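**Q** Quick one: sequence and predicted model below, then my questions.
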Amino acid sequence: MDSPSPHPAVLPAPGSPDAPGSPGSEKLPVSRRYAWTVFALAFALMLTDFVDRQIIVATFPLLKEEWGLSDTRLGALVSVVSVTVALGALPFALVADRWSRAKSIAVMGTVWSLAAMACAMVGNYAQLLAARAAIGLGEAGYGPAGGALMAGLFPQRLRATVVGALQAAGPLGVVLGVFLGGLMVPSLGWRTTLAVFAAPGLLLALLFLKVREGREVREGRTPVAGPAAAAAPADAAPIRTRGALAELFRSRTAVASYLGGAMQLVVLSTLYAWLPSYLTRTHDHTSAEAGAVSAAAVVASAVGTVVLGYAADRAGAARARRKLTLPAGLALLALVLLTSAFAWAPAGPVQLVLIVAGAFTVTAAVGPVPAVVMDVVDPELRATALGMVTLIQNLFGLAVGPLLTGWLSDTLGIAAALALMPLFCAGAAAALWTASRSYERELRTDADGATPQAAAL
């Protein structure tokens, strides 16, 4: 892959449609073609990330039978990945900000792919839990580094859209993991099923060694040439770790966004982990049938991530705070849809429609939250800020959903557990609305002085 550094030998000629600063380039610091090529590579790698993370769900029935596992222990196999992602996210994000985001992605992808292969060779539950934890450790730095890299390649007014589109690879990876896992487990067994997707992730990770970053990409600004270059500020001294942490919690908008995004993900991770088991236990579906129905819900969540991220950008173009009030309102709608589906709707088409609609709306904050956080922190700390987003959303969101639902299922039954978990959407709505009250005041501008509400898509 060619270098994205802003030099004439690499970038298109001035005045060409793809040239930085040309009317068609939307002020990208690299060519539009290069930006979207790197995005496609990042999307494909995140897709394999979530396949490796989620395919374990398709093996739950076999693991439960073979090793006699409770729902709580099965849920822990999902939650442990989120816990180790949370623990590693911030330190690995700090490394990415100080070293190289692209090289950090290459290292992280290699680690989690090797750990995914190890999951197929374990001999007992403790070893499988440890291998799953290693997957999370490898994935910890990918989201922050990938999101920060995208923020540097695309203009501020498109960040919620682009980050939301990148995050949509997660639900699509879940679809592949659940659906293909449901097809493969009965014929290939759980070990081969877990091993099959490790190699693609390793190859994609190594390709990131070809991606190069210039300072313009790291800061998300256009290249400066001629007399203006002499006036450009010299490289600032790196922010110390203590100062970086203070910056991440200085903003009321960022703190409330961290919490709102995490509570939404409690509900989303519950659907991803337990919907197939719910369908096989209460609807007498086969593993393949449950995987297909669950895949429909996950596809809806992937579409919601992109569509609602775009809608938030559009709403924020008129007034910045609407980038947060829109997902806050949709969180309340998700609460109504999912509670109705699991508490009151009879089994059948109506219930499935409610589940799919709830899965679509519950993703409304996935794109806006990291985009908003990047808007209110120092540009040099974007990967670190996304590391904090990843830490909080994994530790208090993705880790909580599968484990808490498993415990509630052991105690009250799986139907009652799924009916109670959407209550976290109410907390998410309150947190996102709180964040919207300070967002406009704390909003930073890009180097060209444009703010999201000042530029139309």
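**A** The structure has been received and is ready for your questions. Numbering: from 1, shown residues only.
**Q** going forward, measure contacts between C-alpha atoms and count neighbours the same way
**A** Fine.
**Q** Assign a three-state SS to Val366, would you?
**A** Secondary structure, DSSP: H, G, I helix; E, B strand; the rest coil: Val366 is coil.
**Q** Can you list the residue ranges for strands in the protein?
**A** Assigned by DSSP state E, the strands in the chain number zero.
**Q** A further structure is provided below for comparison with the first:
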Amino acid sequence: MLLQHAEPTTGDLSNARSDVPVYAWVVFTLTVGLLLSDYMSRQVLNAVFPMLKATWSLSDARLGSLSSIVALMVGLLTLPLSMLADRWGRVKSIALMAMMWSIATLACAVSASYGQMLLARAFVGIGEAAYGSVGVAVVLSIFPVRLRATLVAAFMAGGALGSVMGMAFGGAVAAHLGWRWAFGAMACFGIVLVVIYVLVVTEKRLAPFSIASGRQHACARERMRVGALLKRLVSTKSVACAYIGSGVHLFVPAALWAWMPSFLNRYYGMAVGSAAAGAAVLVLVTGIGMVVCGNLTDRFSKDAPGRKWNCAIVYCAISFTLLIVGLTVPHGPLQLVLIGGGMFFSAGATGPSGAMVANLTPPSICASAFATLTLVNNLLGLAPAALVTGVLADRIGLHGALCLVPFASLFALFVFAFGKCHYQQDLERVNALREQASA
């Protein structure tokens, strides 16, 4: 079986131009806008957890499953759907995916039972499955390589901002009109944005900004057998550590995002709307932390790429320390400040991880490499986080379950440390292979 992969040619762009065209920023804005819709559709559920629990008498495990099913479908389907997107066309794929998750979110609004809601949420996940990898591949294809960590972090931070908007706006709508209207509002936003994206972004308009030296067109295709592709995606110990460390460390923000509205509702006595708004602030802190940590990583590793690993290690250490302390002190303002500090760094390794994956894989399989990263992020972090925390909460209480969550950051720290030991040697090996391929 042969697969085709679009050539992003990011590395060549960095040498061809130092400025960034306005249209590239328009594409970035709209692509991130759809990412906002993606996470608004995904995270509005968490804002209405208390309402759903009361409406259908659900356990915390079942509530968690409604959140985890989305990430599970994303994890299972991201790689095959990303491969299809590389072959069929990234822009068309993005439009189709966004329309699917918007319609599925509308189906959530009319669900009459837990089973119907679970099925609708599964289709939300199917629609979102390849968006992260395909979207970031489109963005990286028209920007200089020097901005990789910043762009990856900013793109991923769009997920945090979308979560903020989904929780805050969804919670406000639910408080006044009910939880069904909250899902409906997210669906309408997504549908409108898809129409705008289709009118503005096309493969034809992207082509002039993706031209690489030595090639006539950025959409030149490279045929590759599946076995060879998979081997190149995980060709070194360090890139495997980048995948695993990224996935495990995202378990922490995913669990906190899912359960913070319920935590504030149960332990601080906040109403649904207020709890959703308070949790949204903490999610926003996480998103800001992604961008800041990504930018700091680019600055610190400008002349020494290996420092990206150091940054990821430091972010995990700080997050673990602040969250462990914050979740063990008595409830009150100090606890919320410490939790907020820990959440600021909880997804800080996202930018460094994405940049390391990009550096350690050939440009020709950029979308598939980020699909693999998305797969691992979901299967190790985003998918199990809400469900595992919910299962633990049914047994030891929500507070006790959340106290165990930060240990994922500690595990990720050791994975990144192991990857750092092999990075320089692996990078030299990958660069040598690139030179042989271009010779």
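**A** That came through fine. Since this is a predicted model, take the numbers as computed values, not measurements.
**Q** Work out the TM-score between the chains.
**A** TM-score for the superposed chains, counting by TM-score structural alignment, normalised by the length of the second structure: 0.90, backed by 419 aligned residues with a Cα RMSD of 2.5 Å.
**Q** Enumerate every residue touching the counterpart of Val196 of the first structure in the second structure.
**A** Matched by TM-score structural alignment, Val196 of the first structure corresponds to Ala185 in the second structure. Contact partners of Ala185 of the second structure, counting by Cα atoms under 8 Å, 6 or more residues apart in numbering, are Gly170.
**Q** Distance check, Ala185 of the second structure against Ile126 of the second structure.
**A** Going from Ala185 of the second structure to Ile126 of the second structure by Cα to Cα, to the nearest Å gives 20 Å.
**Q** Val281 of the second structure maps to what in the first structure?
**A** Aligning on TM-score structural alignment places Val281 of the second structure opposite Ala296 in the first structure.
**Q** dump the residue contacts of the residue nearest to its match when sequence neighbours are not counted.
**A** Leaving aside its chain neighbours, Ala296 of the first structure sits nearest to Val356 (6.9 Å; criterion: Cα to Cα, 6 or more residues apart in numbering). Neighbour list for Val356 of the first structure: 296-298, 300-301 [criterion: Cα under 8 Å, 6+ apart].
**Q** Looking at these, spot the one nearest Gly152 of the first structure.
**A** Lowest distance from Gly152 of the first structure to the contacts of Val356 of the first structure (Cα to Cα) belongs to Ser301, with 26.1 Å.
**Q** Tell me, how many residues neighbour the closest one?
**A** 29 (other Cα atoms under 10 Å).
**Q** Give the burial count for Phe418 of the second structure, as a bare number.
**A** 17.
**Q** residues in contact with it?
**A** Per Cα under 8 Å, 6+ apart, neighbours of Phe418 of the second structure: 238, 241.
**Q** what about the longest helix in the second structure?
**A** Scanning the second structure for the helix with the most residues, using DSSP state H, yields helix 407-438.
**Q** Tell me which stretches of the stretch 351-457 of the first structure form helices.
**A** Under the criterion DSSP state H, counting those that start in this stretch, the stretch 351-457 of the first structure contains helices at 368-376, 382-393, 400-412, 414-420, 424-442.
**Q** which of those helices is buried the deepest?
**A** Comparing the helices of the stretch 351-457 of the first structure by mean neighbour count (mean count of other Cα atoms under 10 Å), helix 382-393 ranks first with a mean of 30.
**Q** nearest residue to the residue mapped onto Leu268 of the first structure from the second structure other than its sequence neighbours?
**A** Aligned by TM-score structural alignment, Leu268 of the first structure pairs with Pro253 of the second structure. Leaving aside its chain neighbours, Pro253 of the second structure sits nearest to Ser346 (5.9 Å; criterion: Cα to Cα, 6+ apart).
**Q** aligned partner of the one you found in the first structure?
**A** Under the alignment defined by TM-score structural alignment, Ser346 of the second structure is paired with Val362 of the first structure.
**Q** In contact with its match, which residues?
**A** Shown in contact with Val362 of the first structure (Cα under 8 Å, 6+ apart): 264, 267-268, 301, 304, 330-331, 334, 425.
**Q** related to what we said a few turns ago, any idea how far the residue nearest to Ala296 of the first structure is from Ser301 of the first structure?
**A** According to Cα to Cα, Val356 of the first structure stands 8 Å off from Ser301 of the first structure.
**Q** go on, Ala120 of the first structure?
**A** The value you get for Ala120 of the first structure to Ser301 of the first structure, if Cα to Cα is used, is 29 Å.
**Q** Can you say which of the helices of the stretch 351-457 of the first structure is nearest to Gly309 of the first structure?
**A** So among these, helix 368-376 is nearest, using Cα to Cα, at 5.9 Å.
**Q** Other residues contacting the closest one?
**A** By Cα under 8 Å, 6+ apart, the residues outside helix 368-376 of the first structure that reach it are 156, 159-160, 163-164, 251, 253-254, 257-258, 261, 309, 312-313, 323-324, 327, 382, 385-386, 389, 439, 442-445.
**Q** and that helix, how far from the second structure on average?
**A** Helix 368-376 of the first structure: mean distance to aligned residues in the second structure after superposition is 1.6 Å, counting by mean Cα distance after the TM-score superposition for the first structure.
**Q** Just the angle for that helix relative to helix 424-442, thanks.
**A** For helix 368-376 of the first structure against helix 424-442, the angle by axes from the mean of the first three to the mean of the last three Cα atoms, to 10 degrees is 20 degrees.
**Q** for Leu375 of the second structure, what are its contacts?
**A** Counting by Cα under 8 Å, 6+ apart, Leu375 of the second structure has contacts 74-79.
**Q** who touches Val272 of the second structure in this structure?
**A** With Cα under 8 Å, 6+ apart, Val272 of the second structure has these contacts: 47-48, 50-51, 171, 175, 261, 265.
**Q** okay but Asp426 of the second structure is in contact with Thr236, surely?
**A** Yes - the pair Asp426 of the second structure / Thr236 is scored as a contact, 6.1 Å apart, by Cα atoms under 8 Å.
**Q** Return the residue of the second structure aligned against Gly329 of the first structure.
**A** Alignment note (TM-score structural alignment): Gly329 of the first structure maps to Val314 of the second structure.
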